[in-house]
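# Provided below for reference: sequence and predicted model.
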Amino acid sequence: MTLTTCPTGSTQGAAMPAKTTHPPELNKAAEGSAGPILPFKTINPHDQPPAADQITIKNISRPCYGVYDDFVRFADNPAPEPHRAGLYWHGANRAGDPIDQRIGGPLHIEALSHDEHSGNFGRLLRFRDSTGQWKEWLVPMALLAGNGEALRSELLSRGYTYNDRYKAHILSHIMQSQPRERLIAAIRTGWHGDGTAFVLPQTTLGDTQYRFQAEHAHDSHLSTRGTLDAWRSQIGERCSGNPILILSACTGFAGALLKPAKQQAVGGAGLNLLGKSSQGKTTALQVAASIWGSPETVRNWSATGNGLEALAASLNDTLLPLDELSQSSPYDAGNMVYLLANGTGKQRAKRTGGMRPASRWRLMVLSSGERTLSAHMAEGGKKAKAGQEARLLDVPAVDRPYGAFDQLHGLPDGAGLSNALKQATSEQYGLTGQAFARQLMKYKGDLPNEYSELCRLPAFQVSDGVEARAAGTFALLALGGELATSFGLTGWREGEAIEAAVTGFNLWRDHRGTGNTEDRQILEAIADFIDRHGDSRFSDLDQPASAGPLIRDRAGYWRNTAEGRTYYLTSGGLKEAGAGHELKAIIATLDAAGWITERNAGKNSVKRRVHGKMTSLYAIQPQEVA
């Protein structure tokens, strides 16, 4: 028996919002806890039939499926009541009498889709949810495998309702549909079609034949609210005069430039805003996040590697803001940085055999933290590699006149500016990034050449390989900010984004120092170890053991002198503090830096009597790391 899709009823467009009425009893004060609890009754306007002369009568070629957006009658079925809007199976019983079985709400199959390589086939569904609102979903055909439970689960989560007894018909309806319209499925956000389309979960900018296709409801928060003018006046203009805020916002713009300006296929780079808490770092992240979406776009580093991979893939060509680096595992932090910067996830096996394509992405990362990446990794006994530090650049952010801020724009203090920006970013978001992408599609300039010119600025001329990579990142931030300003999006003066990028580069370079990277890591690790454990794993060298508190996992002792406190570390404590470096290298670095203050002849250690026993210790006075 051949199935066909019947002509659908006349499309009425988006439904009016559902109206809710309450039984009169609910409007009265309760007469006692023993009284009945009456349910709310929701009345959908499409549940109320119009006048008889306004109901469409359809001719049906059975058997088939039909989709109707309003009440309808069928010419060969003399039912006394009109049929509600919805998806119907039109069949007949053994006697030939018509059967018109309602499967669920209206469910249109609008288009067939596949990706640019003729894979990842899908169908564009348009349906009305249980509140009466129309929704669209480009569903991968892979969800129809088996009994279709995965598909129905997603439809339910999106608000579609159906008669569970006839749920198998939903699968049949989609499988046998052959819509004429064709779409190109985009399984990632961002640039497609050689820059002719910028795809987001809820919309496509540019060439609308590209549509976002996803198995699950998308929660990347790349949504919009407010107006462009309000974002510029309430957020953008308040960034002016504040290099850290401008630098953060530039990171948001730069994600969309990785492909057209840097011609990068995958990967990215990022900044880690460094400094004490409650100084404006998180506010800076929210400012950057508001370019593309809501404040919920700001996540924290506590995500697992797999979760972070999925998150990065969902934000392709935009920005991934991550708060509090210290919430990541110190054992995994370095690998997570490599993962984000390299832009390619792990290959995983399919349930049916074979390998799934690895996730891929391009994006910028904006992080915050109280410690550097290397210091955080040291807590787990790991040492950061130069490549990891070059991919997540530590920028001291809270040593400005007002925490992370230089100018308050008429507000009483840094907290006032922070609160104003937090409020504004909760009300104005998403539209600025979309406008930036639209303007990039129209832009006639040579973006790769403009990026190269910024890289050649005197401020970015360096000879060290790590510094050259960092300079390239800050040059891209400068380009993003200057382009956004020229598009009328920021409210900044011309050149202000370049100045902020140069400031950020200098802050990073000054903090990094000009010495050997491994030496600096060792010194930072030792200083951080003593800062964290100086009161819990050390005790007064001159105090009897019975006089002080019990020390667990002892790392050494201390003694106050006229020059300050000296820490006497055991060899085990020193090796632990050195975060995975060899003890010989640790001692050589401490010696070269002048941190070893006492020693016996020909030795780097000193003998001290500890509880009646002579013990070899390393006498250290930490200094500021250059």
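Yep, it's here.

# going forward, measure contacts and count neighbours with C-alpha atoms only.
Fine.

# can you pull out the strands in the stretch 301-450 of the chain?
319-323, 362-369, 392-396 (DSSP state E, counting those that start in this stretch).

# Looking at those strands, which is nearest to Gly267?
strand 362-369 (4.6 Å; C-alpha to C-alpha).

# ok, and what's touching that closest one?
248, 251-252, 254-256, 258-259, 264-276, 281-282, 285, 312, 315-326, 340, 343, 392 (C-alpha atoms under 8 Å, 6 or more residues apart in numbering).

# Comparison target, given below:
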Amino acid sequence: MFYAGKSGVKAITIPAEQLGSRQIEGLSEFGMDITTKNKNEVNEFLISQRKLLQTDLAYQTIGWSQLNNQTVFAMDKVIVPMIVGSSNVMLDSTQYQLVPQGVHYQLNDKNCPIHNDLSNNVNLKLGLVLGLSAALVPIINRFKPDIGMLIFALKGQSTSGKTTTAQLAASVAGPISGDGSLFNSWMNTQNAVTIKLNNNFGIPLVYDELSVYRGTNITSLLYNISQGLEKARANKNGEIRPQKRWQTVVISTGEQSIIEKSSQNDGILARTLEFEVDH
């Protein structure tokens, strides 16, 4: 709704729950002529006008998801034949910025870097495969329920190219710099890492330089990530909140072995694949 304020025309959003309730009288502070006698008529008018508005469908789950009973793959845009009943579909998330950047090529373009720069570089080929594999994890999980997450660790010295490999892996789905990018630092707590994973079903996520990880228990971190389920938490009423989930690929880089820093039990070895990256 638009109204004229002291500094000019302003816009406010009227929540749906405010219509059809006593709260609608609160709109009088913005200059609307709402009284006890006419509030029902005003309310009916606003509801009738809402039906004429263009519908925007927002989504927060990235990767494979369900929208309007259709299976879609959601990035900065939704890949789907048609979303029925909606003229606009948009990502509603502050965690991810997935708008593509840089130069775009078709795979059959002879100038595409995949056919040139990557053709003789094993590390960059590895990065491309790891990044694209994220979209396959939720599909594999349908047939192999015990495979819900893949953790890839890239180990190498500071000039080995492990970070470049990881950047390429993340870049297949979105930017690797700036707010909401897919390339992150390990300088986070375990909770911060898993919160970033929430509602991710097929978009690769990178955490760079294991040595700066703020947590103390790598084993607990790896188990938490591989479970694909956030820790149970209670709401203010003492009830268990719905737990967020994820199914994707996490790529870690570091000069140290992530497996050697863990307990190295069978559970960790089954959940983590480590690659030695060198020139």
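Everything's here; your move. Given the structure is predicted, the values throughout are model-derived calculations rather than measurements.

# that older thread, from the strands of the stretch 301-450 of structure 1, which stretch is densest packed?
Of all the strands of the stretch 301-450 of structure 1, strand 362-369 carries the top mean neighbour count, a mean of 29, counting by mean count of other C-alpha atoms under 10 Å.

# what does that one correspond to over in structure 2?
Aligning strand 362-369 of structure 1 against structure 2 (TM-score structural alignment) gives residues 247-254.

# Output the contacting helices and strands for the one helix or strand Tyr557 of structure 1 maps to.
Taking DSSP states H and E as the criterion, Tyr557 of structure 1 maps to strand 556-561. When contacts are defined as 3 or more C-alpha pairs under 8 Å, 6 or more residues apart in numbering; DSSP states H and E, strand 556-561 of structure 1 packs onto strand 538-540, strand 564-569.

# for the strands of the stretch 301-450 of structure 1, which one sits closest to Glu576 of structure 1?
Ranking the strands of the stretch 301-450 of structure 1 by proximity to Glu576 of structure 1 (C-alpha to C-alpha) places strand 362-369 first, at 22.6 Å.

# Measure how the closest one sits relative to strand 392-396, angle-wise.
40 degrees (axes from the mean of the first three to the mean of the last three C-alpha atoms, to 10 degrees).

# and strand 362-369 of structure 1 with strand 319-323, angle?
Orientation of strand 362-369 of structure 1 against strand 319-323 (the same axes, to 10 degrees) gives an angle of 20 degrees.

# Mean per-residue distance, strand 362-369 of structure 1 versus structure 2.
Its aligned residues in structure 2 lie a mean 1.1 Å from strand 362-369 of structure 1 after superposition (mean C-alpha distance after the TM-score superposition for structure 1).

# returning to what we had before: and Gly433 of structure 1, which of the strands of the stretch 301-450 of structure 1 is closest to it?
Closest to Gly433 of structure 1 of the strands of the stretch 301-450 of structure 1, according to C-alpha to C-alpha: strand 319-323, at 10.1 Å.

# so the longest helix along structure 1 corresponds to what in structure 2?
In structure 1, with assignment by DSSP state H, the single longest helix is helix 465-486. Here helix 465-486 of structure 1 fails to align to any part of structure 2, judged by TM-score structural alignment.

# buried ones in that helix?
Going by neighbour count (16 or more other C-alpha atoms under 10 Å), the buried part of helix 465-486 of structure 1 is 467-485.

# same deal with stretch 182-196 of structure 2?
Residues of stretch 182-196 of structure 2 classed as buried: 182-184, 186-187, 190, 193-194, 196 (neighbour count, 16+ other C-alpha under 10 Å).

# Rebuild those residues as TSV, extending it with distance to Val80 of structure 2.
Below are these laid out as TSV (distance: C-alpha to C-alpha, whole Å):
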residue	distance to Val80 of structure 2
Leu182	23
Phe183	26
Asn184	29
Trp186	34
Met187	36
Gln190	34
Val193	30
Thr194	28
Lys196	25
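
# What is the nearest of the residues you listed to Ser262 of structure 2?
The shortest distance between Ser262 of structure 2 and any of the buried residues of stretch 182-196 of structure 2, using C-alpha to C-alpha, involves Gln190 and amounts to 14.4 Å.
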